[in-house]
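let's see this in three dimensions:
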Amino acid sequence: MFPAPRLFVIEVTGNRPDRPEYHAKVQVLNGRVVQDGISGGWQVTRIAAADTTPADLLRATRDADAIVIVGGEDITPSFYGALAGYEGETAHYAAADEGQIALVQRALADNTPLLGICRGLQIINVALGGSLVQHIEDGIHKNANAPIDEILSTHGVTLTAESGLARGLGNTEILVQSAHHQSVGVLGVGLVPAAVAPDGLVEALEHRAAPITGVQWHPEAPDAPADQLPRLLAALRSNIVAALPVRELVAA
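As a prediction, this is how the structure comes out:
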């Protein structure tokens, strides 16, 4: 009997005493990823990247079979060659940014399956040399000025028919829940769009050769279609099998 695969869920921080309502919302979302992972047969470890060092984060996750980088605050602009002081700017956690970026880069090198959710998609793009649009406000991607429990917006996205994401979700037209004010600018090296919103913004991306996927929406949201997150986690598990020969060769 084989042991359950090891899934690491990497969040930004485990402590936001200055923003208790936001923190409570994030905990609900991140907790759903953990619970669906356990239900899907994973050994799940949850780590807050800001509460450790980048080096320790890499050490703690070195035996990961798969990784999920979840949502949270904006990425520090210096990591993608931009300046602070933009509209809608949130708190920044540079240590978390650095650690999560390093995780993506190692996942690419080791062929480790990785899923990025919301901020996690943006981390993937920045880690591979891409940029971000620092502020969008079009009424589609976030319920602006709404209470935190009403911040998620429901809208459709169109998935690229040949994408792994479309295969995993079983459709090319889906409804999603999102709450973001930033978006993909220039795509990182090796990344391709996997879904677009009605306004043309990139809502998901994939790596051309590695099992790395990012979705800008929140499949773990309470009102998201119930099968979205389990399907994405199942795709991660399928990619472990596909990646094994390459990873064993690298280890040898």
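
okay, CA-based contacts and neighbour counts for the rest of this
Noted.

what segments of the stretch 51-200 of the chain are strands?
Ranges of strands in the stretch 51-200 of the chain, per DSSP state E, counting those that start in this stretch, are 66-69, 114-117, 132-133, 153-159, 173-178, 183-184, 191-196.

the fifth one to strand 191-196, inter-axis angle?
Interaxial angle of strand 173-178 relative to strand 191-196 (axes from the mean of the first three to the mean of the last three Cα atoms, to 10 degrees): 100 degrees.

let's see this one next, to set against the first:
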Amino acid sequence: MTERAGDRRLLMVEVTAQREHSPAYDAYVRTMIDRAAAEARVSGWDVSQVSAADIGVDGLLQAAENADAVVIMGGEDIDPQFYDGERGYEGEGHHFEVADAAQIQLVRRAASRHLPVLGICRGHQVINVALGGTLLQHVDDAGHRNIDLPVEYALVEHPVRLEPGSILGERFGRDHIVVQSAHHQVVDRLGNGLRAVGWAHDGHIEAIEHDSLPITGVQWHPEALLAPVGQLRVLLDGLAAQAGAVLESA
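Just a heads-up that it's a prediction; the model follows:
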């Protein structure tokens, strides 16, 4: 059984409203974020979209004050300073330190208030870093993204194995799913309270859940145009169920 959000308030957080350094990438990211927001509205959420780089830590925490749940979307690599990493790694691109700091503080605030959070791709990594985890700064591209092609062809299809009995496994109703991914970093050491519940073909972590809080992260893009039909709705309905449970227990 799925649960609709009703009129619950969803805060959807992106990195930045404009990428002057990479307009093609910006347009592609915007397409996926807008698709996620549209799907959330169809499923009953009252959606607010904000850009972390533009409003900073205080602005983002204020925006989340009245939210019933949060989705942190994809984007650029997190600056290594936030997980004791080093710059100069293979594949390093543009960083948005203000967005990093704001999203990390948002996850920590959400954890302290039992506010449901779903992290997608970068958002999944933000969750891990916010709770004290680290990232593997570069993985082989094979099976995780396409390279040397226009950005709209970066996504690659691959299977993910889900842990039987995990929340995600129960939501999808199976132990293996097919996803669309485009990333070169993955969760390494898990943050406090987190456990891995999904893995790629090469053993890299593709999904995480918190042991006691309504916090979930997926490394893939359920909002991608070619993602399996219904995959994003499964995650949004799961978020609605978590938000409902939190409201009922308040």
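
circling back: relative to Leu57 of the first structure, which of the strands of the stretch 51-200 of the first structure is closest?
Closest approach to Leu57 of the first structure among those (Cα to Cα): strand 66-69, 12.0 Å.

what packs against that closest one?
On a contact count with 3 or more Cα pairs under 8 Å, 6 or more residues apart in numbering; DSSP states H and E, strand 66-69 of the first structure meets strand 6-11, strand 114-117, helix 119-127, helix 228-251.

got TSV for the ones you listed, with mean neighbour count and distance to Ala204 of the first structure too?
Shown next, in TSV, are these (neighbours: other Cα atoms under 10 Å; distance: least, Cα to Cα, whole Å):
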stretch	mean neighbour count	distance to Ala204 of the first structure
strand 6-11	24	19
strand 114-117	26	9
helix 119-127	28	7
helix 228-251	16	12
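
reformat the ones you listed as TSV; add distance to Gly164 of the first structure.
Below are those laid out as TSV (distance: least, Cα to Cα, whole Å):
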stretch	distance to Gly164 of the first structure
strand 6-11	20
strand 114-117	12
helix 119-127	15
helix 228-251	9
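
of those, which is nearest Ile47 of the first structure?
Minimum separation from Ile47 of the first structure across these (Cα to Cα) falls at strand 6-11, 5.0 Å.

angle of the closest one against helix 228-251?
Counting by the same axes, to 10 degrees, strand 6-11 of the first structure points 120 degrees away from the direction of helix 228-251.

strand 6-11 of the first structure vs the second structure, average distance?
For strand 6-11 of the first structure, the mean deviation from the second structure after alignment is 0.3 Å (mean Cα distance after the TM-score superposition for the first structure).

list the contacts of that strand.
With Cα atoms under 8 Å, 6 or more residues apart in numbering as the test, strand 6-11 of the first structure has contacts from 30, 33-34, 37, 42-49, 61, 63-72, 100.

tell me, how many residues neighbour the alignment partner in the second structure of Ser78 of the first structure?
Ser78 of the first structure maps onto Gln81 in the second structure, with residues paired by TM-score structural alignment. The number of residues packed near Gln81 of the second structure is 11, by other Cα atoms under 10 Å.

same check, this time on the one 4 residues further on
By other Cα under 10 Å, 14 other residues sit near Gly85 of the second structure.

how about Gly72 of the first structure?
Gly72 of the first structure has 22 neighbours, counted by other Cα under 10 Å.

for it, give me its contacts.
Contact analysis of Gly72 of the first structure by Cα under 8 Å, 6+ apart lists Glu11, Val12, Val26, Cys118, Arg119.

I'd like the residues you listed as JSON lines, with distance to Pro3 of the first structure appended.
Formatted as JSON lines, those follow (distance: Cα to Cα, whole Å):
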{"residue": "Glu11", "distance to Pro3 of the first structure": "25"}
{"residue": "Val12", "distance to Pro3 of the first structure": "28"}
{"residue": "Val26", "distance to Pro3 of the first structure": "30"}
{"residue": "Cys118", "distance to Pro3 of the first structure": "30"}
{"residue": "Arg119", "distance to Pro3 of the first structure": "30"}
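
good, we can wrap up now.
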